[in-house]
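Colleague: Sequence first, predicted model second:
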Amino acid sequence: MAGPSWVGKKLSDRYEIEDLLGQGGMSAVYKANDPNLRRTVAVKLIHSHLSEDAQFVSRFEEEAAAVAQLRHPNIIQVYDFSNDEETYYMVLEFLAGETLQERQKRLSAGKKRVANKEAIENIASICDALDYAHNRGMIHRDIKPANIMINVQGDAILMDFGVAKIVGGKQHTATGAVVGTALYMSPEQIKGEEADRRVDIYALGVTLYEMLTGSPPFEADSAMSTLMMHVNDPVPDIRKVNPDVPASLVQVVGKALAKDKNQRYQTAKEFADALRGIDLSKADAEDVGATMVETPADAGATMVETPAVDAGATMVEQETAAPGATMVEATPVGATGTEAPAPPVPPSATSAGAAGGGARKGIFAGGAAIAAAVVGCIVIAGIGYFAYTQFSGGGGTTADPTATEAAVVVEEPTETTAPLPTDTTGPPTETLPPTEIPTATVPPGFQVRIRSITLENGTYVVEYETFEYMEGPDMHIHFFWDTVAPEQAGSPGSGPWALYRGPRPFTQYTTGNQPAGATQICALVANANHSVIADSGNCYDLPEG
């Protein structure tokens, strides 16, 4: 069963889809009615282009089964996993309330912060959930405010195990991919080291810091700069921002955020015990209007693992990319469509781009910046490319991308891990804000944006940026001249196009192979079968020779 929207339809002749809660590059989450059990549920549907990938479906099924075994009051419950023909889905507990991210934004709008007592109680509860999951071999790997629900009773509930790693489980990627959000990613993940339970402790420490101060400890104009801050910069002094935080709580946060994982709390239980051991009676933080406790959201506000619209973050998991392999295809292979169960409504592939910075038109446009140029210089060898093996980015839903947070993927080391090619173009002269799901000019889902084109000795040097994924052996990029229509730039179109999996920048086009009449170079995101995703890229004017 397929269609432009599932609202008003029935899934597997059982679940009656009522409303779209949110969606991202991996999946869409709907509110639905289960007439058999007479209850409201949340249904997460994998987008169709991922449902066609047997490896992705296999991993999704294995992890769904593992998460369904978790029974804890602070972990969202998984009820079912199945498929309706080619559409795979998971049925989840429906929660009324708001995410911690939404709560913090609401408080910030009123010039308030989460009270110390509430922050301690919420984070300690999530520690309990993590300790339970860790002891059963599950590492969450994407702890952030968007994945923590505050229900109408004020309880904190952990969601989005979509990118969870099953310790000792079957490995579905060639090298063991890991995923995370730049604002909450641990130093060892950034370095490409193997992830264990302590990456969750670090991310939860970042979340606690953000609750106490109103902003994360490390935040820069680009995702790569943010990652470098996690690796090198000391934790900013909480009390310079919020002097009402007692020294004992500052110390707990500092230990959770230790650069050396061996200096952190070694278990989530240790973290919880330390939090519950803090005596707030000596600190009058809650008497300060700026930190007053607010009542939980009313039952009308509902959100279940919805693709977050974070203040800076999302995740995308990708398999190791073969460095550099490029080829121009004139005769594409067969392809299938890329329509998602509930696709967004993006601008037309031929609409004009945003104004400014030269004539950028066609499929989309953005500011001229080169965030990717720092990848090789910043991130230690071991960070690699890899494809979309995770849950929904849902934008919030079980791990789907969803916001302005910059989703970053790094790769766990294995004996076959290849180092990221070093970029020799030097650092960028301009940076972009964190880009984890759409900004005003970048819609949700997998996206690529050409940021600049320069001409060097007859070769066009194309600097570009990807959103919610990194180019690899599966998800990759099709570059093409503007003399080729976007719908012809991928299978089953006639092309030609240049299939590209990195490294950055793209340098396969020259003045020598430039077609007559070409004035722009364009880019679109392509699937493993070489079909392109409509409205997923942009065109950029060629420099004058």
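Modeller: In hand now; what should we look at? Numbering: from 1, shown residues only.
Colleague: Please count neighbours and contacts with C-alpha atoms only from this point.
Modeller: Noted.
Colleague: Who are the packing partners of the lengthiest helix in the chain?
Modeller: The longest helix of the chain (DSSP state H) is helix 116-134. Secondary-structure packing of helix 116-134 (3 or more C-alpha pairs under 8 Å, 6 or more residues apart in numbering; DSSP states H and E): strand 156-158, helix 197-213, helix 268-276.
Colleague: Beyond the shortest one, next helix or strand please.
Modeller: Elements were assigned by DSSP states H and E; along the chain past strand 156-158, the next helix or strand is strand 165-166.
Colleague: Please work out how many residues are found near the residue lying closest to M229 once chain neighbours are set aside.
Modeller: Setting aside the residues directly before and after it, M229 is nearest to F218 in space (C-alpha to C-alpha, 6 or more residues apart in numbering), at 6.1 Å. Residues lying near F218 (other C-alpha atoms under 10 Å) number 20.
Colleague: name the element F218 belongs to?
Modeller: Applying DSSP H and E, one finds F218 in no helix or strand.
Colleague: separation between it and P236?
Modeller: Using C-alpha to C-alpha, to the nearest Å, we find F218 at a distance of 8 Å from P236.
Colleague: Tabulate the helices and strands packed on helix 116-134 (CSV), appending mean neighbour count and distance to E121.
Modeller: Below are those laid out as CSV (neighbours: other C-alpha atoms under 10 Å; distance: least, C-alpha to C-alpha, whole Å):
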stretch, mean neighbour count, distance to E121
strand 156-158, 25, 8
helix 197-213, 26, 11
helix 268-276, 19, 8
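Colleague: Of these, give the one that comes closest to R106.
Modeller: helix 197-213 (12.2 Å; C-alpha to C-alpha).
Colleague: One more to weigh against that first structure:
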Amino acid sequence: MSRLEPGDVLARRYLLLDPLARGGMSVIWRAFDQSLHRMIAVKVLTASLHTDHGERVSVRSEARAAAKFIHPDSIEIYDYGETVTTSGGVAAYVVMPLLDGTPLAERIERGPLPWTEAAGIALRLARVLMAGHALGLIHRDVTAENVLLTAGGPKLLDYGIAAWAGDPDDDRGTPPYVAPERLRGAPTHPAVDVYALGVLLFTMFTGRTPYPETTWEEIEAARRTDPPPRPPGVPHAVATLCQRCLAHQPEERPTAAEIVAALTSALGTARLGQHVRRGLTVAGSAAVALSVLLWFQQTELKPPEKAAEPSPSATARLVESSPAAVTTVEEAVTGFRTVLEAKTPCGATDADVVLDLKQVLYDSVAPHGPSESKTDHLRRKLSDRLREGRLSPACLSELQARLDDIDSALQRD
């Protein structure tokens, strides 16, 4: 097809403004919908469909499949169309929301991510894949370029080249993320998404893909017989999970649901470790305080020397310079609300869930609140939202820590 330029209009409706990203098979444009007067993103396939009716039917089927899949961490498909270009070719395009965010690929260019951050992103993506796989929909191009880090959390892009499980495979996709069986022409299967997620997880951990090949020709020529690499510097369970995702044989890889369970457990264990370390710190502080108290008791046995009384101004300066020793209920409640409303880790929580949790929080700390432990009801709410998939494990852990602060403050009052 001919090269599109800013100012071109697709289907007498979508005004192309400027290209946002270019891939091997498509260009994503920032555009303006002249019918609905809103900013959008338009992905235009770079190959003409004019001479290949089978390809045209395939692209149209994939767009329809993607349009049926709606998930909060995936990009919705607004429209699909085919238009005749100035050179007489037929170009397919997919219209999507325009989101503000940073491609994960740009974040990785700055260096490896902390393992908990990388695992949290992978967990969100695995949930999207799990939902898609349950419908028989395979993404086929899970890459760092197709993940957008937004204020609401990571979003998986480009379901526009998705396929149904069992469909014949083709040469679409990004070579470093392509599963080995795709080179043998195996039918589309959920395991290809799991392999790509393993590549992405390894890349987030290390800043590089697990294998050096970057083109179709290179990966076809590669002969991999050694076990897949393990990412260094991460917990054993997480490294093992990543290695299993990269297994050469698709039947040896975990399912997306198993990845969700494993990462949820790993992140929960990490958060528990933080609580234990925090508890040890508190215990250590208590031991120091006990030692100081015993020292004072011993020194009180000796006649104290006469000391000058501090002046009122000196006492005032001491009071002003002393940090707050305790957290008030108001401060603890504010901490809970701050975490709940923050971009990380609770940014993807539904607005109705946020509103409900705020109301339960208000009822919990109100003077007329329940006679049971003030935060028990709210803790049950958090657990329910986690089971429903409407609250991330990382968000749950942070909110539970804030509830611990609230309980401590209530006990002091």
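Modeller: Sure, I can see it. Predicted model only: the values in this text are computed from it and were never measured.
Colleague: returning to what we had before: any idea how far the residue nearest to M229 of structure 1 lies from V408 of structure 1?
Modeller: Distance of F218 of structure 1 to V408 of structure 1, computed by C-alpha to C-alpha: 15 Å.
Colleague: Structure 2: which residue goes with the residue nearest to M229 of structure 1?
Modeller: Under the alignment (TM-score structural alignment), F218 of structure 1 pairs with Y211 in structure 2.
Colleague: could you pull out the strands for the stretch 1-150 of structure 2?
Modeller: Along the stretch 1-150 of structure 2, the stretches classed as strands by DSSP state E, counting those that start in this stretch are 9-10, 14-22, 26-33, 38-45, 79-84, 90-97, 101-103, 137-138, 147-150.
Colleague: Out of the ones you listed, which is the most enclosed?
Modeller: Mean neighbour count, computed with mean count of other C-alpha atoms under 10 Å, is highest for strand 137-138 among those, reaching a mean of 27.
Colleague: So what's the gap between it and the chain middle?
Modeller: 20 Å (C-alpha atoms, centre = their mean, to the nearest Å).
Colleague: Summarise which helices and strands it is packed against.
Modeller: Short answer (3+ C-alpha pairs under 8 Å, 6+ apart): strand 137-138 of structure 2 packs on strand 163-164.
Colleague: hang on, the earlier thing: over which residues of structure 2 does the longest helix of structure 1 lie when aligned?
Modeller: By TM-score structural alignment, helix 116-134 of structure 1 lines up with residues 115-133 in structure 2.
Colleague: check the fit of the matching stretch onto structure 1 and give the mean distance.
Modeller: Its matched residues in structure 1 lie on average 0.9 Å from stretch 115-133 of structure 2 after superposition (mean C-alpha distance after the TM-score superposition for structure 1).
Colleague: what does V231 of structure 1 align to in structure 2?
Modeller: With TM-score structural alignment as the criterion, V231 of structure 1 pairs with R224.
Colleague: how near is that match to R184 of structure 2?
Modeller: Taking C-alpha to C-alpha, one finds R224 of structure 2 at 14 Å from R184 of structure 2.
Colleague: who touches both of these two?
Modeller: In terms of C-alpha atoms under 8 Å, 6 or more residues apart in numbering, R224 of structure 2 and R184 are not both contacted by any residue.
Colleague: now the helices and strands packed on helix 116-134 of structure 1 as TSV including distance to Y79 of structure 1?
Modeller: Putting those into TSV (distance: least, C-alpha to C-alpha, whole Å) gives the following:
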stretch	distance to Y79 of structure 1
strand 156-158	16
helix 197-213	24
helix 268-276	26
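Colleague: Which among these is found nearest to G376 of structure 1?
Modeller: helix 197-213 (22.5 Å).
Colleague: compared with structure 2, how much does the next helix-or-strand element following that closest one deviate?
Modeller: The helix or strand immediately downstream of helix 197-213 of structure 1 is helix 223-232, counting by DSSP H and E. Per the superposition on structure 2, helix 223-232 of structure 1 and its aligned residues are separated by 5.1 Å on average (mean C-alpha distance after the TM-score superposition for structure 1).
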